[in-house]
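J.: Predicted model, plus sequence, below.
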Amino acid sequence: MIKGLGIDIIEIYRIERAIHKNPRFLERIFTEEEVLLFEERNQQPSTIAGFFAAKEAAVKALGTGIRDIQWRDIEIKKTPEGKPYIKLHNNAATIAYSKDIKEILVSISHSKDYAVAQAIAF
């Protein structure tokens, strides 16, 4: 049964601007594994923006928004085939457990100017 749905869209230039304005932006928002993945992909702003949108979509699917969750508590990972999936940590995992959410599926896409993600909590 679907327990939550979230979607987010972001202009890629906003992520580019945040990275240039604040050198610690990546460390504050993303896990070490996520940052390593970005480095493997030459820090492509579209990839970073897609992961950011996925985190936003996930907190919406949890029904909490970001207020009770740290950004790094939601980790976007990739299967060997490249399919994104979400791993929850700390308070995000606690909230999911309290709502009997066992999994959050995510889909990420982008165009030249925008990144979008949709998350469905089960």
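T.: Structure's in. What do you need?

J.: contacts, neighbours, all on C-alpha from now
T.: Will do.

J.: Let me know whether my guess that residue 117 is in a strand holds.
T.: Yes - read with DSSP: H, G, I helix; E, B strand; the rest coil, residue 117 is one of the residues of a strand.

J.: adding another structure so you can compare the two:
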Amino acid sequence: MIVGIGIDVVDIARFERSLTRAPALRERLFAESERDRPARSLAARFAAKEALIKAFGGDPVIRWHDMRVVQDEHGNPDFALSGAIAELTAGLGVDRVHLTMSHDAGIASAFVVLESAADRATTTGNAT
């Protein structure tokens, strides 16, 4: 069952200007393991984090460093979640977070799907 979806797009040039104007932004938005990447890659990671926040409905407990974009064993993008967002994920019964990212023509984009193996009757307590 799909628990939530989120999408975000980022203008790479605008994002790069923001990082130049406010260098502390890089440290605020990205974990140390994410920071040494080109602007287009950081923009895609920012879009991924924004898409994840949207998939959760914009929950205010989410912190930027609690969601790191990593690669799985096949090189595909994935999230490493910790802190409040990991607790929120477990509390909602989310078993899998699907992530895809892209950057082309000056735009970075990301799409997130939150999935639960639980059926609707189990999740909501309603019988079908």
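T.: It's in. Fair warning: this is a prediction, and the values are worked out from it, not measured in the lab.

J.: and the top helix by length along the first structure, which stretch of the second structure?
T.: Counting residues, the longest helix found in the first structure (DSSP state H) is helix 45-62. With TM-score structural alignment applied, helix 45-62 of the first structure matches the range 39-56 in the second structure.

J.: again, but for stretch 102-111 of the first structure
T.: Using TM-score structural alignment, stretch 102-111 of the first structure corresponds to residues 95-104 of the second structure.

J.: in the matching stretch, what counts as buried?
T.: Neighbour-count burial for stretch 95-104 of the second structure flags 96, 97, 99, 101, 102, 103 (criterion: 16 or more other CA atoms under 10 Å).

J.: ok, of those, which one's closest to residue 69 of the second structure?
T.: Nearest to residue 69 of the second structure, judged by CA to CA, of these is residue 99 at 9.2 Å.

J.: Could you find the closest non-adjacent residue to the most centrally placed residue in the first structure?
T.: By CA atoms, centre = their mean, the mean C-alpha position of the first structure lies nearest to residue 55, the distance being 2.5 Å. Nearest-residue entry for residue 55 of the first structure: residue 74, 6.2 Å, with adjacent residues in sequence omitted and distances by CA to CA, 6 or more residues apart in numbering.

J.: cool, residue 79 of the second structure as well?
T.: Nearest to residue 79 of the second structure is residue 69, by CA to CA, 6+ apart, at 4.7 Å.

J.: which position in the first structure aligns with that neighbour?
T.: For residue 69 of the second structure, the aligned position in the first structure is residue 76, judged by TM-score structural alignment.

J.: Show me what the strand or helix carrying its match is packed up against.
T.: Residue 76 of the first structure is part of strand 74-78 when elements are defined by DSSP states H and E. Packing partners of strand 74-78 of the first structure (3 or more CA pairs under 8 Å, 6 or more residues apart in numbering; DSSP states H and E): helix 32-40, helix 45-62, strand 84-88.

J.: okay, those, which one's buried deepest?
T.: When those are scored by mean count of other CA atoms under 10 Å, the highest mean neighbour count falls to helix 45-62 (a mean of 25).

J.: Need the residues that contact that helix.
T.: With contacts defined as CA atoms under 8 Å, 6 or more residues apart in numbering, helix 45-62 of the first structure is touched by 3-13, 15-16, 38, 65-66, 71, 74-76, 95-96, 104, 106-110, 112, 114-121.

J.: the inter-axis angle of that helix versus strand 74-78?
T.: Going by axes from the mean of the first three to the mean of the last three CA atoms, to 10 degrees, helix 45-62 of the first structure is angled at 130 degrees with respect to strand 74-78.
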